[in-house]
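Q: Attaching a predicted model along with its sequence, questions to come.
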Amino acid sequence: MERWRGRTALVTGASSGIGYAVAKRFVEHGMNVFGCSRNIQNIDELSKTVRCGPGSLNAIKCDVSNEDEVLAMFAKIRKEQGRLDVCVNSAGLSHGEPLLSGTTEKWREILNTNVIGLCICTREAVKLMRESGVDNGHIILLNSRAGHMAQPRSTIHFYGASKYAVTAVTEGFRRELRELKSGIRITGVSPGLVETEFVHRAMGQESGEALYRSLEKCLTADDIADSVIYALGAPDHVQVHDILIRPTDQAY
């Protein structure tokens, strides 16, 4: 990770869970990090605790499902840093909305954040990398094991569909970057059950706790941050395309 020291990263969904852990780890490795979220209080607090570290952390209030806010965020990064080297698309959400009884409004929220917002951020990140001459940048897309296999719970079937789309666009972005003869790499990281607030928000507190208790030990946000660091640390000729990581005793 030494080669990333002093370089600029954007982490979406950085206020909690995986995004928070990744942003913290980047700062510890000496990167200049922009962390975005709809609520930036936690990012602001983290920035104070890492102020004496080798890197820096700046909070940007941004809802990735709102294109105007995303474009304004990239304009801010362009103005303040003039470049971008790493973009981690960690922002994501789910609602307990089955296919046969879910609401259209909630489905749209899932797609606008998990797919459209992710694609807008990736498009703008590549644009900024290329215009600033960064040919060895790296894009990380936070996917899910639900993006690779059908899930047993009806409440996350639509969420799974959004993550299948992430699997598809990961390969699509890789191919388009190859067509441009770009050295920018792209990696999907697909976690199984991670002990964060995500499951509680998606399934409700009681259901989320029951799901966590069904396993001897869940993954942690730091486990996923380790995977991101692994992908970034690979030599330039190595493209870590997708990391599927789950708890050892998770059955599916």
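A: Everything's here; your move. Numbering: from 1, shown residues only.

Q: CA only for contacts and neighbour counts going forward, please
A: Noted.

Q: Heading C-terminal from the helix or strand harbouring residue 200, find the next helix or strand.
A: Residue 200 belongs to helix 197-203 when elements are defined using DSSP states H and E. Proceeding N to C from helix 197-203, the next assigned helix or strand is helix 205-213, under DSSP H and E.

Q: Give me the three-state assignment for residue 35.
A: When classified by DSSP: H, G, I helix; E, B strand; the rest coil, residue 35 comes out as strand.

Q: That one is in contact with residue 10, isn't it?
A: Yes. Between residue 35 and residue 10 a contact is recorded at 5.9 Å, counting by CA atoms under 8 Å.

Q: Could I get the full set of strands for this protein?
A: Defined through DSSP state E, the strands belonging to the chain, from first to last, are 8-12, 32-37, 56-61, 86-89, 138-142, 185-191, 242-245.

Q: also this one, for the comparison:
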Amino acid sequence: CTPLWLASQQGHVVCVRALVEAGADKEASSKATRSTPLHIACEHGHDECVRMLLAAGADKESWNTMCVHPLWVACQKGHVACVRALLGAGADTTDRLYSPLHIACQHNHVACVRELLAAGADKDASNRDGETPLYTACYFGNEACARVLLGAGANMEASNPEGWTPLHIACRQGREACVRALVEAGASLSVSTPCGSTPLSVAWSLDHTSIVRLLQDAEAARQAHHHAAVSEPVSEPTFAPIPVPSPAAP
């Protein structure tokens, strides 16, 4: 590791500034992971060092041996100030394998999710397994991230290659809070996989009784609302009488 790498790891801003001004190699990486000074500053949440390295022209898109860039690392660790600095510098929010938004949802870093969405990150991007950030949030039971995504208009019905939607996976994992968030947002309760599995059948098969009850209550409420709307009497239109002109005087 170089002196700049170590200074970035420890958050020694004065040292980072001095080394950068002296022309230290900003891309010199560690042998083990090929992480650059910018990677390691993001990992440890040293946002001032991050800003300094970016201002000096450090590569914000460099990949380490884990095939991740600095923004991904910052989102994984939940260092929102670092995320904000990288986004402000134009860091790429996409990744065909597992995007920064996916990793932020996995670890329930809500503030990072908000920053990414505000910067235009694709809320419905698919990872290598064909799963959206909302699916990831529901898989891990991170209700707060799920609600932020739903509020941003994330597709509730987007399914993975097996036909599983976020509601399916929330039911399988027993994530009642996420199930409730999806139901409240209007997710389809009857959506079925190619194998015929519905959210209710998934919850039932795994004995998630509270989720079964939640889904049954939601279906009953929707049916009642539908019947009320259909059977509501239509009032006859009323019209004001048309005045008849008086006969003209002779």
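A: Arrived safely, thanks for sending. Since we're looking at a predicted model, the values are computed, not measured.

Q: tm score of chain vs chain?
A: A TM-score of 0.28 describes the superposed chains when it is computed by TM-score structural alignment, normalised by the length of the second structure; 110 aligned residues with a CA RMSD of 5.2 Å.

Q: just checking, what packs against the helix holding residue 200 of the first structure?
A: Where contact means 3 or more CA pairs under 8 Å, 6 or more residues apart in numbering; DSSP states H and E, helix 197-203 of the first structure is packed against helix 205-213.

Q: What are the buried residues along the helix it packs on?
A: 208, 212 (16 or more other CA atoms under 10 Å).

Q: go on, stretch 224-234 of the first structure?
A: By neighbour count on 16+ other CA under 10 Å, the buried set for stretch 224-234 of the first structure is 224, 225, 227, 228, 231, 232.

Q: ok, longest helix in the second structure?
A: Across the second structure, the helix with the greatest residue count (assigned by DSSP state H) is helix 209-231.

Q: Summarise which helices and strands that one is packed against.
A: Packed against helix 209-231 of the second structure, as judged by 3+ CA pairs under 8 Å, 6+ apart, are the following elements: helix 176-184, helix 199-205.

Q: how about the strands of the first structure, which one is nearest residue 174 of the first structure?
A: strand 185-191 (6.2 Å; CA to CA).

Q: Can you list the helices and strands that the closest one packs against?
A: Counting by 3+ CA pairs under 8 Å, 6+ apart, the packing neighbours recorded for strand 185-191 of the first structure are strand 138-142, helix 157-179, helix 221-233, strand 242-245.

Q: ok, now with 7 Å
A: Contact here means 3 or more CA pairs under 7 Å, 6 or more residues apart in numbering; DSSP states H and E; on that basis strand 185-191 of the first structure packs against strand 138-142, strand 242-245.

Q: Among these, show me which one is buried the most.
A: For those, the largest average neighbour count (mean count of other CA atoms under 10 Å) is found in strand 138-142, namely a mean of 25.

Q: Determine the set of other helices and strands touching that strand.
A: For strand 138-142 of the first structure, the packing partners by 3+ CA pairs under 7 Å, 6+ apart come out as strand 86-89, strand 185-191.

Q: Which stretch among those strands is buried most, on average?
A: strand 86-89 (a mean of 26).

Q: What are the contacting residues of that strand?
A: 8-12, 118, 125, 137-142 (CA atoms under 7 Å, 6 or more residues apart in numbering).

Q: how about these in CSV, adding distance to residue 213 of the first structure?
A: Output for these, formatted as CSV (distance: CA to CA, whole Å):
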residue, distance to residue 213 of the first structure
8, 38
9, 35
10, 33
11, 30
12, 29
118, 31
125, 38
137, 39
138, 35
139, 33
140, 30
141, 28
142, 24
